[in-house]
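Pasting a predicted model and its sequence here:
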Amino acid sequence: MHRLHEIAERTPPGRERFIDLLRAVAILIVVLGHWMVIVVTGGDGGVHGFSALEVLRWGRPITWLVQVLPVFFIVGGFANAASLTSHLRGGGGAGDWLLDRSARLVRPTTALLVTLAAAALVAHLAGADSDVVGRGVWLATIPLWFLLVYLVVVFLTPLTHRLHRRAGPAVPAALVVLVAAGDTARLAFDVPALQMGNYLFAWVAMHQMGFAWQDGTLPVRPRVAVPLLVTGAGAAVLLTVAGPYSISMVDFPGEHLRNLAPPTLALTSWATAQLGLVLLLRDAGERFLKRRVPWTAVIAVNAVILSVLLWHLTALVLVIAAVSGLGLLPLPRPPQHTGAWLSWKPLWLALSLTVLVALLAVFGRIETRGLRRARAPRAWWTPAVLGRPRPRAAATVAGYAACVLGLLGVAVAHPTHRGPLGLPAAALATFLAGAALLRAARAAGGRRAG
């Protein structure tokens, strides 16, 4: 706690504290939303699950309040633009900036994947049902979809930031047109693959909005924020209520046209409204965070915020295993009996939070340790050639590509039949190879440890 107070006291006067608050709030809402929407039931000799949105139609409009991933990408754009600009002004290169940025993302993810693989192997050797273990690992790795996309967006930041400096708002506007084109093709031909580009176009567009906020291209003024809020919200309502898009901003099985995976024009419109709202709240948020206690709390949460995202569904899996194995709580049978499982939801949330805190006590240190180290020690196995700029740049590109491909392999794998590691072995090996390559490049260049 004393160290947190010291960090709070040393905060530069010009730091945009509201950005840190938005990042923390967005991830915490995502965590709570996942815990709320996943319902566990018993019956038929096993444990089953479903999304509450499948049966609670009244809950679908509420998802507009908890769908805050656009805010995270907007905030990420602001933070990445500020960091990259500062790095380049200090004489650094884009490649070394990418190495620094990869440190905090890759190290905690490596810990998650290795731990899940080890736990699955132990369960396999103990004779556990491989399909059950596979489903548990699949559920625990759902957050990697988010990290996969964010890694790609971060990798593209030097290029997209350069485009922003040249074309400004024309870049996100063009990306939104591409999102609309993907949706139109999907609706016209009923071929989901035609919409896959939206995974990149939509999230990069939101990231570009953060660039515009950071450099003042998008002024923090009510005359700008209010039109963004009204226009974005109005378009989202028209597209969902009167248009073809789902009213739910969180996906669930059975939807014909989902809004999140991949992102749609409706979600992009809602992101515009959210941008207008946070711009309206910015000044009040900055005044609030000048106080020592709330700002210290924001610092504490942000120190482990990626670990919170990565481990929150693992916490839920452990609770499910304990409840089903030890019979700690009743497991209602049919999903239609909403009263039964809704009444137990507060206790499920409390148990999940308790387990998550325990996991953070162990694995949160991995994230904070990378922040405390100023330099990455050069290991004996680090190739000397990576000390030169061009080979290090090539290693950075290859490392990012391997990490992304590895995460993609994990994300698209079937929930069951995943082998003794609970994860596709080739995908896991690819990610670990990419992580090692980035680690070696950081060490060779004297970059921050990750």
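Now that the structure is in, tell me what you want to look at.

going forward, measure contacts between C-alpha atoms and count neighbours the same way
Fine.

Just the residues contacting stretch 429-438, thanks.
Outside stretch 429-438, the residues that touch it by Cα atoms under 8 Å, 6 or more residues apart in numbering are 99, 102, 106-107, 110, 395-396, 398-407.

Report the buried residues of it.
Thr430, Phe431, Leu432, Ala433, Gly434, Ala435, Ala436, Leu437, Leu438 (16 or more other Cα atoms under 10 Å).

Of those residues, which is the nearest to Arg60?
Phe431 (35.5 Å; Cα to Cα).

Please compare the first structure with the one that follows:
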Amino acid sequence: MSWEQQGYQQQGYGYGYGDGNGQEYGGHEQPQYAQPQYVQPAYPQQTCPQQQYVDYGQPVAVEETAPLPPVEPEPEPEVAVVGEKPAGEAAEEKPPPKPVGRDRYFDTLRAVALIRVVTYHTFGWAWCGMVFPSMGIMFGLAGTLMAKSLERPALKVVRSRLRRLLPPFWFWGFFVVLAMLVHDWMPHWEIAYWIVPFGDPPGNQWGVQAWEILWYLRTYLWFVLLSPLLLKVFRAAPVPVLFLSLAPILVLTFVWSGPEGRLGNEMWDFSTYLFCWILGFAHRDGVLRRMKPALVVVLSFAAVGYGGWYAFSHQGEVGTYDLDEIPLAQAFWSAGFVMLLMWAKAYFAIDFAWLTRFRRLDRVVTVFNARAVTIYLWHEIALILAVPLIDQFWNVPAFEKYLPLESQWFMFGVGWVLIAVFVVACGWVEDVAARKKPKLLP
């Protein structure tokens, strides 16, 4: 089965903010006279017109980049100028609206998810998925972005997602396929899956560590293609559809295990993360925000509890409690975990705006989100190359004496250095796919 989980624009999420502090001006006070009757002033009374402000409303998510998944940026809303200037007065320029920013809460979740994926693939700790179920979080964020994007024509949105996803995949795949061909791999017609990964692309055992991560792109692609239909079904009956989205994984686990081969793998992965994707719809449409806090907490802890119990009670069958190896446990643990994160975001309006005060940290989060596809695709190759590179360090006496060459933590550090190299060397492909000017760093 798929490896654990674990990817922002989405790509990321932006917010606009309104003024909201309009001020009203009334007329002049009437003068007081000794006579009981009202005396009209000799000059015409002037009244300052009420200054009007535009209400920019609630924050609107703006998609800029694809973290996993790639998305098109939304156009900024037009600002209408309300009210006229009094005659004879110099026209006052209305201050421009604050620039649209990014939702740093979702950006931070995406960045942490990518870090957790690299950590898991370095150390192989089974508990990583329970501490932070990266893949469930990534699918939840992608579902939210997709629901926002589908406010535009569905065909345009799907084409945009494919355009954002496929060029980085092709660029990465060229080197992987070429390396496998050099190592005696001869593909058949199935090489078509290296063009559009509707199914798992083929490969030989020599390159399996590099291409086994493609299950995420394949599953994401199917979610994108089916989202117009899924969103219509969800909006017809939001709460029932949300909870029924757990039914497919229950059927595959207890009733019918599905067919063998590519189709079976696709069904299992799609069913495992269907709830998280639909949960993204629920967050975008405000369904989670309207749910009672007590109900959300009870359901979330119940799902996490059942997923954890199932993982530990069935570890004898697969030899581990790793959620990546137990799809039903993964589905329920991710469902409860992601529901709590999404609900907290909606209910408490968490935005992590404070992150912008820490320039370096904010910069790191920005790079992770703008280069999420690159980091995800190239991180395994970076870890693979770290091994022979560290082997060469043993030939340098000073390195052998002072560096912890046998430590996995050292390999972890070298891996991140190589990931940074790939981000600089290959990340520009994401800019090209997004029809932006290529940059070494966003």
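Ah, there it is. Please read all numbers here as calculations on a predicted model, not as lab measurements.

So Pro228 of the second structure sits against Leu150, correct?
Yes: the pair Pro228 of the second structure and Leu150 qualifies as a contact (Cα atoms under 8 Å) at a distance of 7.1 Å.

Which strands or helices does the helix or strand hosting Phe50 of the first structure pack on?
Using DSSP states H and E, Phe50 of the first structure sits within strand 48-51. Judged by 3 or more Cα pairs under 8 Å, 6 or more residues apart in numbering; DSSP states H and E, strand 48-51 of the first structure is in contact with strand 38-41.

Show me what the strand it packs on is packed against.
strand 48-51.

on that earlier part again, of the contacts of stretch 429-438 of the first structure, buried ones?
99, 102, 106-107, 110, 395-396, 398-407.

Which of those residues fall within strands?
The strands, defined by DSSP state E, take in nothing from these.

What does Leu407 of the first structure correspond to in the second structure?
Taking TM-score structural alignment, Leu407 of the first structure has no aligned residue in the second structure.

any idea how far Leu407 of the first structure lies from Ile142 of the first structure?
10 Å (Cα to Cα, to the nearest Å).

Please apply the same query to Ala436 of the first structure.
For Ala436 of the first structure, the distance to Ile142 of the first structure - Cα to Cα - is 23 Å.

Next: Leu318 of the first structure.
In terms of Cα to Cα, Leu318 of the first structure sits 15 Å off from Ile142 of the first structure.

Now do the same contact list for Ile320 of the first structure.
Contacts of Ile320 of the first structure (Cα under 8 Å, 6+ apart): Val40.

give me the element the aligned partner of it in the second structure is part of.
The alignment partner of Ile320 of the first structure in the second structure, by TM-score structural alignment, is Val387. Here Val387 of the second structure, judged by DSSP H and E, is contained in helix 372-393.

And the contacts of the helix or strand that that helix is followed by?
Downstream of helix 372-393 of the second structure, the next assigned helix or strand under DSSP H and E is helix 397-402. With Cα under 8 Å, 6+ apart as the contact definition, helix 397-402 of the second structure has outside contacts at Phe393, Trp394, Leu405.

what number of residues lie near the spatially closest residue to the first one that is not a sequence neighbour?
Counting by Cα to Cα, 6 or more residues apart in numbering, the nearest residue to Phe393 of the second structure once its immediate chain neighbours are dropped is Phe399, at 5.9 Å. Residues contacting Phe399 of the second structure under the criterion other Cα atoms under 10 Å number 14.

Ok, Leu326 of the first structure next?
9.

Same question for the one 3 residues further on.
For Leu329 of the first structure, the count of nearby residues is 13 (other Cα under 10 Å).

so how far is Val357 of the first structure from it?
21 Å.

quick check: longest helix of the second structure.
Taking DSSP state H as the criterion, the second structure has its longest helix at helix 154-182.

same thing with the first structure?
Max-length helix for the first structure by DSSP H is helix 338-372.

Run through the neighbouring helices and strands of it.
Packed next to helix 338-372 of the first structure, using 3+ Cα pairs under 8 Å, 6+ apart, are helix 17-37, helix 94-125, helix 305-326.

okay, the angle between the shortest one and helix 305-326?
It stands for helix 17-37 of the first structure. 20 degrees (axes from the mean of the first three to the mean of the last three Cα atoms, to 10 degrees).

Kindly calculate the angle that helix 17-37 of the first structure makes with helix 338-372.
Compare the direction of helix 17-37 of the first structure with that of helix 338-372 by the same axes, to 10 degrees and you get 140 degrees.

Give me the contacts around helix 17-37 of the first structure.
The contact list for helix 17-37 of the first structure (Cα under 8 Å, 6+ apart) reads 51-53, 66-69, 71-72, 75-76, 78-79, 282, 285-286, 289, 295, 298-299, 301-302, 305, 308-309, 312-313, 316, 345, 349, 352.

could you pull out the strands for the second structure?
14-15, 101-102.

I'd like these laid out as a markdown table, including mean neighbour count.
As requested, these are exported to a markdown table (neighbours: other Cα atoms under 10 Å):
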| stretch | mean neighbour count |
| --- | --- |
| strand 14-15 | 21 |
| strand 101-102 | 20 |
